[in-house]
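Asker: No sequence on hand, only this structure:
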């Protein structure tokens, strides 16, 4: 196989470096959007099982445990995004060996991180839950749930990595399809293990965690089996197994670029916690309203997340192929598709907000009225955030990670939180809701300025094909290394 033969037989990989940009972007983004929807549906159904079969304390326990898991995933997820950039650029330039070296290094790194996170998480779980202020009546169940979830981290992280790697190689459909077996198993096992059946004892909240643990392991096994059965580009065979020995230069890129990207998710998480604390001061009805509108916002954000992922993968491949003339067109197409999809979601949500909110708030008229008010003031901010996501995803596709992190910190701290402080005396609780569009507008302006200024285009993340080959042959020459930059 030559270096240019990226697509293996039976794969669903798309050529992201040629053809109509907007159409290709949309087709590539739709399966990613489907993956986001499936994850949310799976989480919602499991929450219903736990709420109905375990009770309020069980639901509160999973909420606390999941927040801890999300914070841990946040940092590690950045490493996956960095690996995807490497794989995407190698795929774009037709460097199959380089792409598989990225896969091998990523697999080893994620497996080791998973083992370390499992050990550290198991030992520190009580302290983390106390740090979150987990109520005493919720703490025992939250600890059980969290520790069982930690056991599945190594395979869960590898599953996420392989899905991201396939998307980087141009295949967003296969990862979506491979989610289905694990999703069905998770949904089916939850009531069975919570309540027990026949020789299976009733395990309560531990059963809910075990269901997810088993489902994630099955997903990993199925994913690896399909990768090898269909001979997908992200597989390793024969002499390629040596790629599992991490290359120092690739580890440098993954860690150096992954930490800032992971920190962006941490900033978002911390900001969400601070916002929740501010909302908690407004009373029970406002807290319930905020929780309900957040359920709707979860789905509003999905198109932007999918389009951002697609734009990043598409940009990475075109950068790898040296087709810089297509990058601005990818940005324009991504912005327009985001405006259409996210804008439509916002409009539909506002038109039918009362009926949708009733699903979560039943007949709590005061809370529904507050939630409608929050949605009217803040929901359209996600259109701005979607445009920002597209532009920042494209700059990250060339390894620009520090400036987007700084922009996010500025948008969330002086932007969002600062606006609440300045406006609180004059408009009260509305300052919280107005902070969403204010922070979104600041983030968009700064991101657009950085994109337009163009210094991110000068970053040289990956070496050329010739330099990469020289590295493989010499294993020590500086010219053969894939160097981090910026």
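Answerer: Cool, got the structure. Computed from a predicted model, the values in this text were never measured in an experiment.
Asker: Only C-alpha atoms from now on, for both contacts and neighbour counts.
Answerer: OK.
Asker: Check which helix or strand the residue lying closest to residue 393 once chain neighbours are set aside maps to.
Answerer: Excluding the flanking residues, the one nearest residue 393 by Cα to Cα, 6 or more residues apart in numbering is residue 312, at 4.9 Å. In the assignment (DSSP states H and E), residue 312 maps to helix 284-320.
Asker: That helix: which residues count as buried?
Answerer: 285-294, 296-297, 299-320 (16 or more other Cα atoms under 10 Å).
Asker: circling back to that earlier point, list the contacts of the residue nearest to residue 393.
Answerer: 85, 390, 393, 394, 396, 397 (Cα atoms under 8 Å, 6 or more residues apart in numbering).
Asker: Which among those count as buried?
Answerer: Buried by 16+ other Cα under 10 Å: 85, 390, 393, 394, 396, 397, out of the contacts of residue 312.
Asker: Below is structure B, check it against A:
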């Protein structure tokens, strides 16, 4: 058993075939270093996911229209944040590389330039969002009973877009140097403040007014502000040991080489973000056509998918940071080793998650809904979700390692092909074939034999369930192709020599 574990997890098997380029840490040291960065990040993301669910439940106390209004804000807001998500990938990669190169001054220069760019872009996006808030909510599908609440919620969050974007950018830089503990504190505190003020402002407690949806938006804005203040404190404080430090005494002018390095990575990451938004939007629209029961089951399944995703994403943060740092130290062998260690840890986590999902899928689903038909449908797609785990976590972690190396162009191409093309095309094909073939067939059989009516009625009701399984199976194929593509690129070592 010990030999088998050593073959799977021992660093001797994780180094490139060309061998080590210098001193190599022991297996224990290597795993401890990665877990030191990964564990706070995993804890942060899992807790944020859980807090997000609590946030939704609290908004739900107002009524269904409030949930719908808040939900409508999601896609337009994510589109506005796309540019910052992409830029932050660039910031993380460049800062990690500069730390590895032991160029602390340039790492801090990267952070200063990022802050200037983020503030400028966020003011532009804020202006656009406020100017076209009504139109954006209409495009998102707001109806007469939701558009006013949706617009109010959206406008409040848009006013605080610079605050949110700055906090995200600072945390991205901190992750680049491996300081995931600080980002964990920042984001958990921010979200806990959000939950507390949700409680105080949504339905009114004591002298706090009852503001409904507006109160939920203000609570989120207050949480953003607390997060930004904590993030700023972490990089401006003089008594800390943080690698990144900001000071107004330094030069804040934009540097051509620094901006070029950020945009080289971030530009390709922007294409990835666009592909993700398009793919997820099309996929959601396809599934929404299957009816209320199937879509409810899909939404519950997505809650579990997103929660399981956070484990891979948290481990991937450590891979991103260490791969970038090792390349900065001119040690691509260690970069490859840490990338593979992250994948091994992620795969182990995936097996545990898959086992839990398979074993407890019915009681887990029952936490969200009491309607037995929805429970049964969701439990069925949870079987596919269990199969997702090893492919999803590997794709996320290896993709993070490639981003840390600056190989975002390849990652963007894979995401475009898999998420924006393979997933929606296969989902549409599966749903169309199942619904258009089986619906007329069951109708024809029902007309030919009255004695079969109960049986036919049962199978007719199952058609959306089968179609939903087809859509989820299409997502599984997307995930498998994505994982294989990412692993092929990672194992090729072509990312070793990317300059930033």
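Answerer: Thanks, I have it. Treat the numbers as computed from the prediction; the structure is a model and nothing was measured.
Asker: what's the TM-score for these two chains?
Answerer: After superposition, the two chains reach a TM-score (TM-score structural alignment, normalised by the length of the first structure) of 0.86; 441 aligned residues with a Cα RMSD of 1.9 Å.
Asker: What I need now is the contacts of residue 312 of the first structure written out in TSV, including distance to residue 378 of the first structure and secondary structure for each item.
Answerer: Below are the contacts of residue 312 of the first structure laid out as TSV (distance: Cα to Cα, whole Å; DSSP: H, G, I helix; E, B strand; the rest coil):
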residue	distance to residue 378 of the first structure	secondary structure
85	32	helix
390	20	helix
393	23	helix
394	26	helix
396	27	helix
397	29	coil
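Asker: and the two most separated of the residues you listed?
Answerer: With distances taken as Cα to Cα, the most widely separated pair in these is 85 and 390, at 14.9 Å.
Asker: The residue nearest the centre of the first structure: what's its closest spatial neighbour, skipping adjacent residues?
Answerer: Nearest residue to the geometric centre of the first structure (Cα atoms, centre = their mean): residue 77, 6.9 Å. Spatial nearest neighbour of residue 77 of the first structure, chain neighbours left out: residue 262 (6.0 Å); criterion: Cα to Cα, 6+ apart.
Asker: What range does the helix or strand harbouring the one you found cover in the second structure?
Answerer: Per DSSP H and E: residue 262 of the first structure is located in helix 248-280. Under TM-score structural alignment, helix 248-280 of the first structure corresponds to residues 256-288 of the second structure.
Asker: quick revisit: the residue nearest to residue 393 of the first structure -> the second structure?
Answerer: By TM-score structural alignment, residue 312 of the first structure lines up with residue 320.
Asker: Please determine how far its match is located from residue 265 of the second structure.
Answerer: Noted for residue 320 of the second structure: a distance of 13 Å to residue 265 of the second structure, by Cα to Cα, to the nearest Å.
Asker: residues bridging contact with those two, i.e. touching both?
Answerer: Joint contacts of residue 320 of the second structure and residue 265 (Cα under 8 Å, 6+ apart) are 93, 403.
Asker: And the match of residue 312 of the first structure, how far from residue 404 of the second structure?
Answerer: Residue 320 of the second structure is 4 Å from residue 404 of the second structure, where distance means Cα to Cα.
Asker: who touches both of the two?
Answerer: Shared contacts of residue 320 of the second structure and residue 404, defined by Cα under 8 Å, 6+ apart, are found at 92, 93.
Asker: does the closest residue to residue 247 of the first structure other than its chain neighbours count as helix, strand or coil?
Answerer: Spatially, and ignoring its direct neighbours in sequence, residue 247 of the first structure is nearest to residue 105 (6.6 Å; Cα to Cα, 6+ apart). Following DSSP: H, G, I helix; E, B strand; the rest coil, we place residue 105 of the first structure in the helix state.
Asker: ok so, going back, quick check: angle from the helix holding residue 262 of the first structure to helix 284-320?
Answerer: 160 degrees (axes from the mean of the first three to the mean of the last three Cα atoms, to 10 degrees).
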